[in-house]
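Peer 1: pasting the structure only:
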C-alpha cells in the first residue's frame, strides 16, 4: 500500500479544492478502486470526461503507441496526430478549421478572443460586446469567469474585463433587448451544466441564431460538457439543428487525457492570423492521438444510438427511487447529462447526497447546491447502471431516515 494519504493533500496542495475522503488508484470500465481496494461505481465520469470509462483498451493503445514515438514539439512544428484529429473533427461537424489547446477554459478563451478579433477586423473597435447568460459556466481564466454568469467565481478577482453583459437563459426577449450592432459575439451552453443541467429550448437557440445573423454577431456554443457524444449526438448543436459559428470542446474529447479545441468556419478562422493566439501544448501528439481514438470509438456504429437508451434506464431508476422517497422536484437534461433537482425540503443539501452515495460505493456529482448530476461513461453496462442505482437508493434511504 502507498504511503500517500488523503491528509497529505491538505499539507501540500493549495486549498482551492475539497476532494473526497478516498484516493482512487485504479479504474476499469465504469468501476474504480481506492487505496484500500474498495470498489466504486462511477456515475461521475470525471465530470463528463471519461466518456469511454477508465482504461479503455483503444485509448491505452493509442497513448502507448504514440508515447513510444513522439511526445511534444510545440507549435513550431505540426504533427501527424494533430492533423488527423483536426481532419476528423471537420469531417464530423460544421467546422472547417480547428485550434487545439488543453482545456475547456482555454477553448472558450480562444473562442471569445476570436469573436472580438473578428468583429474588430470586419466592423471596427466599437463592436466588442460579448453577451452571455445568467447561470452559465465557461471556465476559470479571468476572461472566462467574467463571461460566465455566476458572480461567485469572480468575487475577489476584480477588476475583470469589461464589455460583457448577461441575460437570463432561455429568455429570447431578454436576448433581443440586449443584442445590438455593437455585439461581437453571443456565447451559450446548449445545455447549462454547472448551472444546474438545464437544456436550452430549441426555439430559443434558433432565435438567438437569427438575432446573431441580424446583428452580424458570432454565435459561440460552449459544448465543453455537452459535446463528444454526451447527448446521443456527437455535439448537442446537431441534436438541435442550430449551427454556431464557433464551438468549444474539451472534457470528453480526450477521454481523460487533457485536450481542448475550438472549432470554427473558414470565414471566422481567418481573423486569427499568424501570431494572434497560441498554446505551447496545444496540438500535443500524445493528446491528439488519444483524442482521435476517443472520437473513432464514440462514432462507431451503435455507440451514440445507445446513449438515450442508457439515459432512460437511469431516468426510470431515479423515478422509482423518487416515487418512494420524494426527494426530487424534477429530473432533466439530455442523453447522459442528467440533473435531478431536489425538493424545497432538501434544498441546499446536494452535497449530503454526494457524501452518502460515496459511503455506499457510488461516485456522482452535484451541479450547484440543489442539483444532483449524473454523467457516467457513454458505454456504461446496464448491469453497472442498475448496481449504481441500487447503491444510490441505499444512500437515499439512510439520508432520509
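Peer 2: Perfect, thanks for sending it. Bear in mind that the values here come from a model prediction, so they are computed numbers and not experimental data.

Peer 1: can we go C-alpha only for contacts and neighbour counts from here?
Peer 2: Will do.

Peer 1: Tell me how many other residues surround residue 308.
Peer 2: Residues lying near residue 308 (other CA atoms under 10 Å) number 18.

Peer 1: show me the contacts for it.
Peer 2: Neighbour list for residue 308: 231-232, 335-336 [criterion: CA atoms under 8 Å, 6 or more residues apart in numbering].

Peer 1: which SSE is residue 82 in?
Peer 2: helix 80-92 (DSSP states H and E).

Peer 1: same for that helix, what does it pack against?
Peer 2: Under the contact criterion of 3 or more CA pairs under 8 Å, 6 or more residues apart in numbering; DSSP states H and E, helix 80-92 touches strand 97-101, helix 285-298.

Peer 1: thinking again about what came up before, can you add distance to residue 26 and secondary structure and give the contacts of residue 308 back as TSV?
Peer 2: Listed next are those as TSV, based on distance: CA to CA, whole Å; DSSP: H, G, I helix; E, B strand; the rest coil:
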residue	distance to residue 26	secondary structure
231	27	coil
232	28	coil
335	27	coil
336	23	coil
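
Peer 1: from the residues you listed, which two are the most distant?
Peer 2: 232 and 336 (7.9 Å; CA to CA).

Peer 1: and for those two, which residues touch both?
Peer 2: 307-308.

Peer 1: Which residue ranges of the stretch 301-401 of the chain form helices?
Peer 2: With DSSP state H, counting those that start in this stretch as the criterion, the stretch 301-401 of the chain has helices at 303-325, 350-359, 382-400.

Peer 1: about what we covered before: out of the contacts of residue 308, which are buried?
Peer 2: Burial by neighbour count, 16 or more other CA atoms under 10 Å: within these this picks out 231-232, 335-336.

Peer 1: before we move on, the earlier item: for residue 6, which of the helices of the stretch 301-401 of the chain is the nearest?
Peer 2: Using CA to CA as the measure, helix 350-359 is the one of the helices of the stretch 301-401 of the chain that comes nearest residue 6, at 15.2 Å.

Peer 1: and that closest one with helix 382-400, angle?
Peer 2: 120 degrees (axes from the mean of the first three to the mean of the last three CA atoms, to 10 degrees).

Peer 1: Okay, one more to line up with it:
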C-alpha cells in the first residue's frame, strides 16, 4: 500500500542511478533518458560542473530567506537579463509560480483583469495558472476558476484580432505548446500578438517554462522570431533538477512589484541558485547553443526518414531538442515498447510521443535512439 496520493500515472520502473543521458533502474537495466525530467535535466543527469557548484554551496549556507541580500541571486539574474529582453528577475520555485507571478504582475501593472491564452495551452496547476490553461481536463472538478481568462484557438490570427481590445491586460503564449502536443506557433502569429499588445497597452507574456534555457537552440525560444516580450517565465531547465523558477520582466514593470507585493519563502534559495549559475554558464554559450540547433536538425531529419512508410505517424514537429511524433492511437503502445527496449519517452497529449533528450546528448546516443524507434515502429506496424 502506498501512502502517496495517486496524482501521477507512473512508469513501472524505479530509477536508482543516473549520469548524463543514461539512467539505471532498481533491477540494473539501463535506459537512454529522452525525458530529462520533462525538459529539466538539460545538461543531463548530475553534470560535473553543476554538481561541483552545488557541493561548494552546501558547505556555505543552505537557506536564509529573502530577508537578506544574496549575491548568487544577482549573478543568476544578470545572466537571465543579459540573454533575454528583460531587465529584472523574480525568483520562485517552479514554472507554475513563475506564471502565477506573471499573471499578478500583468493585472497590477495594467489595472486590467482580462488575459488571453490559447486552447491546449498549459501554464500550471495553481488556481490562477490552471485558469490560464486552455485544457478542460486540467480544470475539471475544481469548481469556479479565476475569472477573465479567454481561450482562443492557437495560431488563429483572425480570432486573435477579433478578441483583442483595450480591456486586455495580457496575452500569454507558449512558443511551442508542450503538453498540448509539441505544436509550434507560427512566426506571423507571434508577431501579431506582439503588435497587438503594443497597440493596446497590453503585456506580452511568453511562457518559456519548457522551451527556455537552451531547449530549442536559443537561450529562449521566442528569440527564433525576433520578438521582445514584456515578461518571460522560466523554470524546468534552469536548475538542472533543483527547484527554481524565474519571472523576467522589462524595466517598466519593476516598480509594480515593490516590497510586500509578492514573495516566496524558498524562491532564490542558495542551493538552487548555485545549480542555476553553473547551468547557465554552460548553456548560455553561443557555441553550445549552436550545437543544440545542429543536433536538433540532425535528429528531426533522421527521424523523418525513420518514420517514412508508417501511415500511423502523421507528423514530426518541434524545434531544437524538443520534438513530437504524431502517431494517433498508437502513442501509448509505442511509448511502452520504447521503454521495454531501453528508451524513455513521454506523451504530449493523447496522440504525440514527446522526445526531450538532454542538450548534451551525443550523436551516437541519438542514433541509438533512432535505431530503437525504428524497431518499435516496425513491431507496431506488423499485423497481430
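Peer 2: Alright, I've got the coordinates. This structure is a prediction, so every number in the text was calculated from the model and none was measured.

Peer 1: quick revisit: which of the helices and strands packed on helix 80-92 of structure 1 sits closest to residue 214 of structure 1?
Peer 2: Of all the helices and strands packed on helix 80-92 of structure 1, it is strand 97-101 that lies closest to residue 214 of structure 1, at 24.1 Å by CA to CA.

Peer 1: Average offset of that closest one relative to structure 2?
Peer 2: In the superposition against structure 2, strand 97-101 of structure 1 averages 0.3 Å from its aligned positions (mean CA distance after the TM-score superposition for structure 1).

Peer 1: Quick one: distance of that strand to the chain centre.
Peer 2: Offset of strand 97-101 of structure 1 from its chain centre (CA atoms, centre = their mean, to the nearest Å): 17 Å.

Peer 1: That strand maps to which residues in structure 2?
Peer 2: Using TM-score structural alignment, strand 97-101 of structure 1 lines up with residues 88-92 of structure 2.

Peer 1: same check, this time on stretch 305-312 of structure 1
Peer 2: Taken onto structure 2 by TM-score structural alignment, stretch 305-312 of structure 1 occupies residues 290-297 there.

Peer 1: what's the average per-residue distance for that stretch once overlaid on structure 1?
Peer 2: Compared with structure 1 after fitting, stretch 290-297 of structure 2 has a mean deviation of 1.4 Å; criterion: mean CA distance after the TM-score superposition for structure 1.

Peer 1: Need the counterpart of residue 237 of structure 2 in structure 1.
Peer 2: By TM-score structural alignment, residue 237 of structure 2 lines up with residue 252.

Peer 1: Next up, the contacts around the closest residue to its match other than its chain neighbours.
Peer 2: Spatially, and ignoring its direct neighbours in sequence, residue 252 of structure 1 is nearest to residue 49 (4.0 Å; CA to CA, 6 or more residues apart in numbering). Residues in contact with residue 49 of structure 1, defined by CA under 8 Å, 6+ apart, are 251-256.

Peer 1: do that again at 6 Å, thanks
Peer 2: Each residue near residue 49 of structure 1 by CA atoms under 6 Å, 6 or more residues apart in numbering is listed here: 251-252, 255-256.

Peer 1: Then residue 235 of structure 1?
Peer 2: 227-228.

Peer 1: which position in structure 2 aligns with it?
Peer 2: Aligned by TM-score structural alignment, residue 235 of structure 1 pairs with residue 220 of structure 2.

Peer 1: Return the distance of that match relative to residue 382 of structure 2.
Peer 2: Noted for residue 220 of structure 2: a distance of 41 Å to residue 382 of structure 2, by CA to CA, to the nearest Å.

Peer 1: Which of the helices or strands spans the residue nearest to the spatial centre of structure 2?
Peer 2: Using CA atoms, centre = their mean, the residue of structure 2 that lies closest to the mean C-alpha position is residue 210, 0.6 Å off. Here residue 210 of structure 2 sits in a region with no helix or strand, counting by DSSP H and E.

Peer 1: and the gap between the aligned residue in structure 1 for it and residue 318 of structure 1?
Peer 2: Residue 210 of structure 2 maps onto residue 225 of structure 1 when the alignment is built from TM-score structural alignment. Using CA to CA, one obtains 22 Å as the distance from residue 225 of structure 1 to residue 318 of structure 1.

Peer 1: tell me the most buried of the helices of the stretch 301-401 of structure 1?
Peer 2: Mean neighbour count (mean count of other CA atoms under 10 Å) peaks for helix 350-359 among the helices of the stretch 301-401 of structure 1, with a mean of 20.

Peer 1: Same list (the helices of the stretch 301-401 of structure 1) but as CSV, adding distance to residue 163 of structure 1.
Peer 2: Below are the helices of the stretch 301-401 of structure 1 laid out as CSV (distance: least, CA to CA, whole Å):
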stretch, distance to residue 163 of structure 1
helix 303-325, 39
helix 350-359, 34
helix 382-400, 45
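
Peer 1: So for residue 16 of structure 1, which of these sits nearest?
Peer 2: Residue 16 of structure 1 lies closest to helix 350-359 among the helices of the stretch 301-401 of structure 1, at 16.8 Å (CA to CA).

Peer 1: What's the average distance for that closest one when superposed on structure 2?
Peer 2: Helix 350-359 of structure 1 sits 1.0 Å off on average (mean CA distance after the TM-score superposition for structure 1).

Peer 1: For that helix, name the packing helices and strands.
Peer 2: Here helix 350-359 of structure 1 touches helix 382-400, going by 3 or more CA pairs under 6 Å, 6 or more residues apart in numbering; DSSP states H and E.
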